[in-house]
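K.L.:
no sequence for this one, just the structure:
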């Protein structure tokens, strides 16, 4: 789905991470097919940088880059299909991978409200921002504050923390049928 930094890049260039997209797409439109958007891992407090696939190939090699792309797209497709059956659209997500003893491994959380955009399928309406069960609520709150967008960020008020936790718990319950006690 076309949202977040991908939406901003599309409006500016008509592409995301060097991948051309059809003309006339709107915010939150479903992409014709899932795309792989690699990024560099920056130091704590700095934003990761999206890079084109050919730059990833130069950094990790063609075989590894293609393997990573294949794995993460397959993971996304499977997770998105499961979530859609439960009533949630996974608009996008990130997977952080690394290597240990020459093997590709997952090195951070995956498919959580912190690493993904979870939208209620029932209210999906392309053409603008979507309601969500993810950290977008916190991002939107932070946009109302005057700060330089560098770490450390402003302290979140208790009500913002509580509302965010409720959104995360709602996503958990919808996806798994379970709640945190």
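P.N.:
Here it is on my side, so go on. Owing to the predicted nature of the structure, the values given are computational and were not obtained by experimental measurement. Residues are numbered from 1 along each chain as shown.
K.L.:
switch to C-alpha atoms for all contacts and neighbour counts from now on
P.N.:
OK.
K.L.:
quick one: residue 125 from residue 2, how far?
P.N.:
Using C-alpha to C-alpha, to the nearest Å, we find residue 125 at a distance of 12 Å from residue 2.
K.L.:
next up, a structure to set beside the first:
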């Protein structure tokens, strides 16, 4: 398979993100998940063949599994239902694109953590807190937290997102909306944990994004509970204090962290075949555990 690294459709470009190309259809947006992959805010020169289809199908599964908690932005997932101007591109769009309602995105990323890892672990080791939330002393990497915590971050257009406390988030979007977002994020995380546990997986942490419709209603947008936006660990191999085997892109991060001479700044290093195949295998494994054909 060849990785799809970019798209060029006969529509106005709305935005090109690290992974997704977004096109403007007026009241709706077309989101196309490419096979690009990023780490440490750098897009890798090589993509992961089929990754965009895997991400899209996993996200669509979770959009369906969580719609009773909060409505989402999906309008259509079959290119046959897209505008006539896109019908010539149906083969490329199939499985890796969605038509969505246009919203006003909230300027924060909504992270929920049930285990201590990543940037949360680093902050805890410095201060004993994560986003202003005090945690018990003596916690180790991959320890389960006493209860899931809501730890928002900024949504940086360039550079790194930064963890913020709840009060800062409330100052950005208003206290009532912040409280609603926190409650919904925790409910979505718990649903994810429940369905993942039934498949032998621990959902360590994840991020959600939300948008507002013209009437002010909150809906779930972007992606949800994908291996790009979440940490998924194999439950039978999880051991506090160690790095659990994962079904997400931690495999790529670990490779890059051990790579001599790269300072996590562009340009990103080329990826060897075994890393590309390793990431792809983990994403496919995750999808298969949920019965998803990607």
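P.N.:
Here it is on my side, so go on. Everything numeric here is computed off the predicted structure, so don't read it as measured data.
K.L.:
ok, back up a step: neighbour count: residue 125 and residue 2 of the first structure, which is higher?
P.N.:
Between residue 125 of the first structure and residue 2, residue 2 has the larger neighbour count (other C-alpha atoms under 10 Å), namely 23 against 13.
K.L.:
what residues are up against the residue nearest the centre of the second structure?
P.N.:
When C-alpha atoms, centre = their mean is applied to the second structure, the residue found nearest the centroid is residue 229 (2.1 Å). When the contact criterion is C-alpha atoms under 8 Å, 6 or more residues apart in numbering, the partners of residue 229 of the second structure are 206-207, 223.
K.L.:
residue in the first structure paired with it?
P.N.:
Taking TM-score structural alignment as the alignment basis, one finds that residue 229 of the second structure is matched in the first structure by residue 115.
K.L.:
quick one: the counterpart of residue 175 of the second structure in the first structure and residue 37 of the first structure, what's the gap?
P.N.:
Superposed on the first structure with TM-score structural alignment, residue 175 of the second structure falls opposite residue 62. Between residue 62 of the first structure and residue 37 of the first structure the computed distance is 15 Å (C-alpha to C-alpha).
K.L.:
ok, these two, which is more surrounded?
P.N.:
Using other C-alpha under 10 Å as the criterion, residue 62 of the first structure and residue 37 rank with residue 37 on top: 18 against 14.
K.L.:
what residue of the second structure takes the place of the more buried one?
P.N.:
Under the alignment (TM-score structural alignment), residue 37 of the first structure pairs with residue 151 of the second structure.
K.L.:
so that match is in contact with residue 113, correct?
P.N.:
Yes - between residue 151 of the second structure and residue 113 there is a contact at 7.3 Å, judged by C-alpha atoms under 8 Å.
K.L.:
residue boundaries of the helices in the stretch 1-150 of the second structure?
P.N.:
Remark: helices assigned in the stretch 1-150 of the second structure by DSSP state H, counting those that start in this stretch are 51-66, 90-93, 118-127.
K.L.:
same question for the first structure.
P.N.:
The residue ranges that make up the helices of the first structure, judged by DSSP state H, are 4-13, 53-60, 62-86, 136-143, 158-176.
K.L.:
in the fourth one, what counts as buried?
P.N.:
Meaning helix 136-143 of the first structure. Buried residues in helix 136-143 of the first structure, counted by 16 or more other C-alpha atoms under 10 Å: 136-137, 142.
K.L.:
where in the second structure does that helix align, residue-wise?
P.N.:
The counterpart of helix 136-143 of the first structure in the second structure, using TM-score structural alignment, spans residues 250-257.
K.L.:
quick revisit: quick one: which of the buried residues of helix 136-143 of the first structure is nearest to residue 49 of the first structure?
P.N.:
Of all these, residue 136 has the smallest distance to residue 49 of the first structure: 19.1 Å, by C-alpha to C-alpha.
K.L.:
now that closest one: closest residue in space that isn't a chain neighbour?
P.N.:
Beyond its immediate neighbours in the sequence, the residue positioned closest to residue 136 of the first structure (C-alpha to C-alpha, 6 or more residues apart in numbering) is residue 117, lying 7.7 Å away.
K.L.:
what about that neighbour, how many neighbours?
P.N.:
Counted with other C-alpha under 10 Å, the burial measure for residue 117 of the first structure works out to 25 neighbours.
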